[in-house]
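> Starting from these lines, generate the structure:
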Amino acid sequence: MDFNYSDEQKLLIDSVERFVKDDYDFDTRRAIVKSEAGFRRDLWQQFGELGWLAVPFSEEDGGLGGTPVETMIIMESFGKGLVVEPYLSTVVMAGGLLKLGGTAAQKEAILPDLMAGGLIVAVGYAEPSSRFNLADVSTTASASGDGYVLKGHKSVVLHGPMADKLIVSARTSGDRRDADGITLFLVDAGAAGVSRQDYPTVDGLRASEVILENVQVSAADIVGPLGGGLALLDQVVDEAIAAICAEAVGAMEVLHKATLEYCRTRVQFGQPIGRFQVIQHRLVDMYMAYEQAKSMAIMANLKLDAEPAERRRAVSAAKVQIGKSARFVGQQAVQLHGGMGMTDELNVGHYFKRLTMIETLFGNTDFHLKRYAA
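Take a look at the predicted model:
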């Protein structure tokens, strides 16, 4: 199998990495995180102008017809800069749901604005007691005339504070945790009955608790099959896991390089600490953990088009390795930087926070180890 990037993919890598280096340094990112909005809409629109938001969508839908590899490239580069703009929630997740299950009318109404950077869509799939079980849905959608009435609570809706629209899972039939009977609905974030409690997450992103209280939606707002939304959501979450695995790889690369450079310049006992054999061993172990994570992230992204069982197995295997590598690389980077590694002024701790959240997002290491075994 040829693992070399094509000329077009190399151009994409150069485009995103040049942006991160020139326009998204650590100080810029800190200012964005501390702002009221938690992101910069002008940068988001710039992503649209550069074509990054259109990468995963087919040419028939107005996109660039990219594969998961192109998404992996973008997310890995975003990981290097700790980019907080809503690419994961809007393009990978919401865009993925619309790409796979949206009607022609829904795609026509939403995707052009989404790809241009004028529309942000978040996905509400988790609930206060659901943990990592996508089928654990208590939010209800009761038939009412030609439409439905939504009632429930969606937790930790990533990028919910800046979302213009939401895609939420609700139960149209069956009991809580039943695989059947889950339907996905498109909801205006400002619709009557929708309320949000917004907050920052530990890694600098923003999320919301979304309360749906008698929210009226029409049958035309259903995304995917009625009562069959779980399979669609399961596939898109696997795609999101593959994407954040790539993001974690980018963050780990930065941590390893920063730690290596610090050990080359930090002098103790009259010589750089990088000359001590025990430090060299730890730096090599960090590099090996990073390389293992990178290999598994590539494998997961290449398996996204496989049969569901094979896809889930590959994604879970990658998530397990990413979780182990992220913890090890992050801990070593903080420790080898000494007291500096614990300060907010140094970027090391911020990368470690993001890696810690990635380990938990969409199922932690233990969850995916059990899913892989099953």
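> make it CA atoms for all contacts and neighbour counts henceforth
Will do.
> what number of residues lie near residue 34?
Neighbourhood size, residue 34 [other Cα atoms under 10 Å]: 12.
> Run through the strands of the stretch 1-150 of the chain in chain order.
Taking DSSP state E, counting those that start in this stretch, the strands of the stretch 1-150 of the chain run over residues 121-124, 140-144, 147-158.
> Make CSV from the ones you listed and add distance to residue 211 and mean neighbour count to it.
Compiled in CSV, those are given as follows (distance: least, Cα to Cα, whole Å; neighbours: other Cα atoms under 10 Å):
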stretch, distance to residue 211, mean neighbour count
strand 121-124, 10, 27
strand 140-144, 12, 18
strand 147-158, 5, 22
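> Alongside the first, I'd like the structure of this one:
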Amino acid sequence: MDFDLSEEQRLLKDSVEGLLNDGYDFEQRKKNIAAKKGWSDDAWKKFAEQGLLGLPFAEADGGFGAGAIETMIVMEAMGKALVVEPYLATVVIGGGFLRHGGSDAQRQAHIPSIIDGSKTLAFAQLEKNSRYDLGDVATAAKKKGSGYVISGEKFVVANGETADTFVVTARTKGGQRDRAGVGVFLVPADAKGVRAKGYPTQDGLRAANVTFEQVEVGADAALGDPENGLPLVERVVDEARIALCSEAVGAMDESLKTTIEYLKTRQQFGQNIGKFQALQHRGSDMFVALEQARGITMYGTMAVSYDNAEERATAIAATKVQVGRSLKYIGQQSIQLHGGVGMTMEYKIGHYFKRLTMIESTFGDADYHLRRIAAQGGLFKN
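Just a heads-up that it's a prediction; the model follows:
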């Protein structure tokens, strides 16, 4: 199997990395976090000008018709730079719902604004005690005329404080954990009855708890089948999981490089600590963990396009398991090998560790996905 990038993909990789290397260093990231939104409008505008916000959308919708490999390339570069702008929430997740479940009218209403950078989205899915179960939905969407009335509360909504539109999971029928009866709705952030309370997360990003109190939306707010939207949610979240794994690969790559450079310059006992064989062995183990994560992320990226939902889910679960194990090892070793300086806010390695830790627990940690694989009878079946 050929894992080499095409000429167009290599150009994309060079372009994205060049953009971030030129204007997105660690000091600039601090300034972006300190901005009113918690991220930079200027950086977002540059992403739009570079075409990154339109990358996965069909040409008919004004995009470039790129696929999962291109998203992997972009997310890996963003992981290296610790980008805080809402690319995952808006383009990967919000855009994914529009690509896979949106009607022509819905795509026309939202995708051009995403592409030009004037609109951001947020996925309001997590509920109290729902953990990683995408089908555990208590938020209700009750019929009213041809539309719906949505009531409930969502937690840790990434970009929830500044999003223009929420993609909301809400139950149209059945019990709280039934697979049937989950709908997906587009809800304007300024709709009557919507309240968002924002806060910073451990990795420097921002999230919000969002309350929907008798929020009325029309029939055109539903994405796909409002009584059977869980397969759509699972497909988009699988794509988000792979995007997160790609981001983690970028963050691990930069963590390893930063740590090796530190070992080459830190003096102790009259010599660079990188000369100590025990530390060289740790660096080698970190490299192996990184390459394991990189390899399986490529596998998971190709699995995103599987038509068989069970095969796709199992492959992506396996990817999340290995990436979760690798990022935990590399993150912990990076902090350990940096010593006390690794725990300071001023030095960047601790910020990589925080972001990797958050990625590991987003949409299921390694233990959760290992249980999913076991429940399916293993990764490879006779």
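> what TM-score comes out when they're superposed?
Comparison of the two superposed chains (TM-score structural alignment, normalised by the length of the first structure) gives a TM-score of 0.99, and 374 aligned residues with a Cα RMSD of 0.8 Å.
> Reformat the strands of the stretch 1-150 of the first structure as a markdown table; add distance to residue 59 of the first structure.
Output for the strands of the stretch 1-150 of the first structure, formatted as a markdown table (distance: least, Cα to Cα, whole Å):
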| stretch | distance to residue 59 of the first structure |
| --- | --- |
| strand 121-124 | 21 |
| strand 140-144 | 34 |
| strand 147-158 | 28 |
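> Of those strands, give the one that comes closest to residue 228 of the first structure.
strand 140-144 (13.6 Å; Cα to Cα).
> nearest to residue 50 of the first structure, of the strands of the stretch 1-150 of the first structure?
Of those, nearest to residue 50 of the first structure by Cα to Cα is strand 121-124, at 19.2 Å.
> from the chain's centre, how far out does the closest one sit?
Its chain's average C-alpha position is 12 Å from that of strand 121-124 of the first structure, according to Cα atoms, centre = their mean, to the nearest Å.
> average offset between it and the second structure?
For strand 121-124 of the first structure, the mean deviation from the second structure after alignment is 0.8 Å (mean Cα distance after the TM-score superposition for the first structure).
> residues in contact with residue 350 of the first structure?
Residue 350 of the first structure is in contact with 203, 344, counting by Cα atoms under 8 Å, 6 or more residues apart in numbering.
> what do you get for residue 239 of the first structure?
By Cα under 8 Å, 6+ apart, the contact set of residue 239 of the first structure is 92, 93, 301, 304.
> cool, residue 113 of the first structure as well?
Residue 113 of the first structure neighbours (Cα under 8 Å, 6+ apart): residue 119.
> Can you find the partner of it in the second structure?
The alignment partner of residue 113 of the first structure in the second structure, by TM-score structural alignment, is residue 113.
> circling back: looking at the contacts of residue 239 of the first structure, spot the one nearest residue 187 of the first structure.
Nearest to residue 187 of the first structure among the contacts of residue 239 of the first structure, with distances taken as Cα to Cα, is residue 93, at 15.1 Å.
> Relative to residue 167 of the second structure, how far out is the residue mapped onto the closest one from the second structure?
In the second structure, the residue paired with residue 93 of the first structure is residue 93, using TM-score structural alignment. According to Cα to Cα, to the nearest Å, residue 93 of the second structure and residue 167 of the second structure sit 9 Å apart.
> between these two, what contacts are shared?
122, 123.
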